[in-house]
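**Student:** only geometry, no sequence info:
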C-alpha cells in the first residue's frame, strides 16, 4: 500500500490542501477553503475603519482551513488517513502577527480586538513605508553589512518595518506582544505544539544573516524600545523541510489525520513552489504568478543584486544560496481593472458568450500588434517591490485617447507586469547571477495570452508547471522530507515535482517590437521611480491626509 503526505497552502484569499503520493507526487485529492474575512482592508470586523495601505487577516480563518480543507482533501482522495505520514504547510510572507508567549494571537483577546495593530499584517500591508525608509537610511549611514543582501533597500513588507510601525503607532500592542511570528510558524505551532522559526522567513523577511539579527544598537537608534523585538522573534530555527514536531491530538481532531505524524517546518509559499516545479537547481528561476509575483532562484554562491528582495544561505534549500525578488501586484492589478474599471457592457457581453470577462478581454486583445494600442503602464498599483522597494509608488497609464478601448488597457496592464519581470531578470544577470531557465507556476498560468506576452518580452522560453496547486504540492514535498521518505528537498523534488505542461517560445518579430516598447517602459520607470519626479509620493501623501489613522 502507498504512503501519502498532505500539503496545505495558505494564500492571500483562501487556503488549499492536497493529498499526494510519496512515491511520485501524484495528487490524489484536493480541497479549497475561502477565508471568511478575506483580506481586511476597509475596517476591522465590527471595528474601526482602516487607513490606506492596510491589509490584515483573521487568524481564525487560517485555522478553519485546517478544520475544513484538510479533511475534505482526504475524503476526495479516498484514502485511509492512517496511510498519511506527514503534513507540511506554507503561507504568504511576510504575514506576521503578535501573540502571547503561549501563541494566543492578540487579535483574539477582547482587550485588543478593536486595535488594528493587534491583527496579523498581511504581506501586502504597505503602510510601513515611512519606517522602511528610516531603516534603509540608518543602515546605509552606519554601513550595516546585511543591507546589501537585500539589494540595498529593505521592503516595507518585511518584518522589521511592520514591527516598528506597531511600536510607534500603538506601543501598548508592541509591549504586550511576547512573540512576533510569521503565520506559517504560528500554524506549525498549532499543529505540533512546538514553537519554531523557519530559516527562510527569518532570513528573507527578518533580516537574519550569518547567524545574527540586526544588532541591538542599530535597533535602538531607530527607537529606544525596538531592541525588545529580538526576544519576540527568537526561537528554534529550522532549515527548509526539517521536522518541527509531531501532529498533536488537537490538530489530529481538526484534520482527521493520525496523531504523531511528522509536521514539517513552516515555509514561504513561493519557496516551496520551487520544489514542486523542480526548480531548485542553480540557474533555474521560478516565477510564481499570482496576486503578486515572486521570482525564486538557487545559486552556489552569494551575489549582491541591487533591488533583490533578499539572498539567504539555505533560504530555499539547505546548502545553497536562495534568491528572492518580486512584484507586489500582478493578478491583483488584473482583478482591480475587471472589478473597478471595466464597463458593465463587457461583463454582459462575456455572459452572453458563456465565458469569463478575463477570457473575453484576452480574445479581444490577443490579435493586437505589439504597440498598436499606443499605451504604456507602470505595474505599481501595490507599489514596487523589485527593483525599487518603494510601496508609496502607484500605478501609471499613459497614452490614452478618446479612441482607447478597454481591451487595449487590459493588454497594456498584462504587458506592464511582463516588463516588470524583465527588470528583475536583468538585475540578476547584471549582478552575475545567470538565469539559464525560466519556469512559471501559479494561478495566472491559466492565462495563455499572458504566458505568450511573458515569453516574448523576456525573449526566452517559458516552461509552465502542470500542477493545479503547486505551492500545496511543494509543502507536501517538504512533508515527505520531514517524514524521512527522502533525504533532502532536491531528491524529493526530483521524484515528486510536477511535470511541465507546456513551453512557450518567443516569437522573434514580437520580441523585437517589445524591445522598443520595453525601452520606453524603462524610461517611464526611471522617471517616476528614480528621481525624475516625486509626483507619485506627493499624491500618496495627499491621499493619506484624508483617511483615518489607527
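**Tutor:** Nice, I can see it. What you are looking at is a predicted structure, and each value in this text was computed from that prediction instead of being measured. Numbering: from 1, shown residues only.

**Student:** rest of the way, CA atoms for contacts and neighbours
**Tutor:** OK.

**Student:** Spit out the contact partners of residue 20.
**Tutor:** For residue 20, the contacting residues are 4, 5, 6, 7, 26, 27, 28, 29, 473, 476, by C-alpha atoms under 8 Å, 6 or more residues apart in numbering.

**Student:** so which of these is the most crowded?
**Tutor:** Within those, most neighbours by other C-alpha atoms under 10 Å means residue 476, with 37 neighbours.

**Student:** Can you point out the helix or strand that includes it?
**Tutor:** Under the criterion DSSP states H and E, the helix or strand holding residue 476 is helix 470-482.

**Student:** what packs against that helix?
**Tutor:** In terms of contact count using 3 or more C-alpha pairs under 8 Å, 6 or more residues apart in numbering; DSSP states H and E, helix 470-482 is assigned the packing partners strand 4-10, strand 14-21, strand 84-91, strand 262-264, helix 269-276, helix 489-496.

**Student:** related to what we said a few turns ago, switch the contacts of residue 20 over to TSV; also include distance to residue 452.
**Tutor:** Written out in TSV, the entries for those read as follows (distance: C-alpha to C-alpha, whole Å):
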residue	distance to residue 452
4	36
5	35
6	33
7	30
26	28
27	28
28	31
29	30
473	25
476	30
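
**Student:** Closest one of the residues you listed to residue 512?
**Tutor:** Nearest to residue 512, judged by C-alpha to C-alpha, of the contacts of residue 20 is residue 473 at 36.9 Å.

**Student:** Please report how far residue 400 lies from residue 186.
**Tutor:** With the distance defined as C-alpha to C-alpha, to the nearest Å, residue 400 ends up 47 Å from residue 186.

**Student:** put this beside the first:
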C-alpha cells in the first residue's frame, strides 16, 4: 500500500539535507551529503551550483530507495542565501555562485552604490543597508571584474530557485529572497525596482516573483528520469534556508525569535510592521503580509569545526564534555567570533577573530567553551540591537544541528537570559521545505507537525556572571578594531604575494 509523502531538500553551507515525511509530518527518512565551499581569495566564498543539483538527485534517490511505497505528492526546496548565481538564457551557470554574507568581496561596489543611489534612499526603499549580505553589489562586482562572464549572464538564481528551475523549468524567485537582493527590490511595492535594476544589474532578465509556498510548476520528465520523482508532482518555490527553518518550528508569529544553530548563527524576529536599522536586515517574511528583522553571524559552528580540526579531529562528544567541565568563562578566556569578518550587528567584513587571556594552563576544552560562549555573546549583541531597533522578543525557538547535546543552547540562554523552546524536530530547513510543499498541496498544521519538546531556561547566577563578561566582550572589538583591519590588509598582501 502506498503512502502520500512530501520531499524537502535544503542546500546548506557545509551539507545538503533531505527529508521524506508523511502528511502528518512524521519523519520517515533523512539523507545528507556533505560538501565544502571554495575560497579562491581572502573574502571570496563560492560554490559550483552543479553540486546543488547533483546532491539533490542523490538525496532524492536515496530517500525513495529506502521507502519504495512512498507516493510523493509534493516537493519543497530551500537553500543558503542570498547567493548570486548568474546563468545564461538556457539557465546554465556562467560562473560559480557567490555566497551570502560570508563573501565580502564587494566592499568597493557597496561604497560606490551608496554614493550613487544614496545610502538613506537604499535603506528607505529596500529596508536594509548595503552590506556583504546584499546580492546587488556582488552582481556589480562580477560586471566590473569579469565583464566577459557578465556579458553572457541573463538570469539570476539562488539555490532554491535554481533547484526549482531544474525540477520544473520555471524561472522564479520568492519575495523573501528578492528582499535580500538589495538594492534591486522595493520592500513597500513588493516588486523589482526597475531604475536601480538598470544601474546595478543591466541586461539581466530578473525572475518572476512568487511566495515560498506557491506551486511554480511540476516535475518535468527529464527531472523525473534523473531523480526518480514522478513526473507531474507539484514543486513549491521555497526560499532561503533560515526562513525555511523558521517555518519548520512555527516561528512566524509577531514576537517570535528563531535562533538557527549551524555553521553560521542566524536570528529572525517577526515584527508587526516594517522596522529598519543599518545594523540589521529588514526583510519580507516567508508568508504574505509578514515582516522580519533579521541578523546573522559570519561564523558560529564553523569555529568549533575549525577547533576540532586543530586538535586532530577529536570526537565532538569529548570536546563538549571538556567544555562543560571548563565552566562559566572558560577559565578566563574571551573570544571574538569574527573569524570570517562579521555580519550583524557590527557589519564589518574586516573584523578578525580574537582569543584573549590565553595562558599555558588553558586546555582544548577551555578553547571549545570560549568558542561556544563567543557565539552566545554574539547572539546577545544581536538581540539587544533588535530590541533597540523596535523589535519585540516574546518567544525564542531554537533549531538546527547545534541544538543537539544541550550545552550550546544552555550557554546561549545563560548569556542572554532568554528561555528557548526546542521543538520535537530540529532538522531544520529541509523539514520546513517539506511543510511548505504540504501547505501548497493540502491541509497541514506546523503546530501538529512539530510540537515543542523541551524548554531551556537560563540560570540566574550564571546569567549574572555572563553579563559581566559580556561587558568585556563589547569592549574587545572597539579596542582591537584598528589592529584587526591592519591585519586584514596584511593578509591580502600575503595573498597577492607581496612581502
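**Tutor:** On my side now, so go ahead. Because the structure is predicted, anything quoted here is derived from the model rather than measured.

**Student:** Drop the TM-score for these two in here.
**Tutor:** A TM-score of 0.93 describes the superposed chains when it is computed by TM-score structural alignment, normalised by the length of the second structure; 492 aligned residues with a C-alpha RMSD of 2.2 Å.

**Student:** related to what we said a few turns ago, who has more neighbours out of residue 400 and residue 186 of the first structure?
**Tutor:** Set side by side, residue 400 of the first structure and residue 186 show more neighbours around residue 186, with 25 against 14, by other C-alpha under 10 Å.

**Student:** Can you list the residue ranges for strands in the stretch 101-250 of the first structure?
**Tutor:** In order along the chain, the stretch 101-250 of the first structure carries the following strands (DSSP state E, counting those that start in this stretch): 179-182, 197-198, 237-238, 243-246.

**Student:** so which of those strands gets nearest residue 132 of the first structure?
**Tutor:** Evaluated with C-alpha to C-alpha, the strands of the stretch 101-250 of the first structure place strand 179-182 nearest to residue 132 of the first structure, the distance being 17.5 Å.

**Student:** Following superposition onto the second structure, what is the mean distance for that closest one?
**Tutor:** In this overlay with the second structure, the average offset of strand 179-182 of the first structure from its partner residues is 1.8 Å by mean C-alpha distance after the TM-score superposition for the first structure.

**Student:** quick revisit: would you format the helices and strands packed on helix 470-482 of the first structure as a markdown table with distance to residue 138 of the first structure included?
**Tutor:** Supplementary listing: these in a markdown table, determined by distance: least, C-alpha to C-alpha, whole Å:
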| stretch | distance to residue 138 of the first structure |
| --- | --- |
| strand 4-10 | 34 |
| strand 14-21 | 37 |
| strand 84-91 | 30 |
| strand 262-264 | 37 |
| helix 269-276 | 30 |
| helix 489-496 | 38 |
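
**Student:** of those, which approaches residue 176 of the first structure most closely?
**Tutor:** Proximity of those to residue 176 of the first structure was assessed by C-alpha to C-alpha; the nearest stretch is strand 84-91, lying at 24.6 Å.

**Student:** So for the helix or strand following the closest one, what gets flagged as buried?
**Tutor:** Following the chain from strand 84-91 of the first structure toward its C-terminal end, the next helix or strand by DSSP H and E is strand 96-99. Applying a neighbour-count criterion of 16 or more other C-alpha atoms under 10 Å, one finds 96, 97, 98, 99 buried in strand 96-99 of the first structure.

**Student:** which bit of the second structure covers strand 96-99 of the first structure?
**Tutor:** Aligning strand 96-99 of the first structure against the second structure (TM-score structural alignment) gives residues 84-87.

**Student:** Please identify the buried residues of the helix of greatest length in the first structure?
**Tutor:** Across the first structure, the longest stretch assigned as helix under DSSP state H is helix 406-430. Going by neighbour count (16+ other C-alpha under 10 Å), the buried part of helix 406-430 of the first structure is 406-425, 427-428.

**Student:** tell me what the helix or strand following it is packed against?
**Tutor:** Stepping forward along the backbone from helix 406-430 of the first structure, the first helix or strand reached (DSSP H and E) is strand 437-441. Using 3+ C-alpha pairs under 8 Å, 6+ apart as the contact criterion, the neighbours of strand 437-441 of the first structure among helices and strands are strand 284-289, strand 462-465.

**Student:** which outside residues touch whatever helix or strand comes next after strand 437-441 of the first structure?
**Tutor:** Tracing the chain C-terminally past strand 437-441 of the first structure and defining elements by DSSP H and E, one meets helix 448-458 next. Contacts to helix 448-458 of the first structure, defined as C-alpha under 8 Å, 6+ apart, come from residues 362, 366, 414-415, 418-419, 421-422, 444-445, 461-462, 504-508, 510-511, 514-515, 518.
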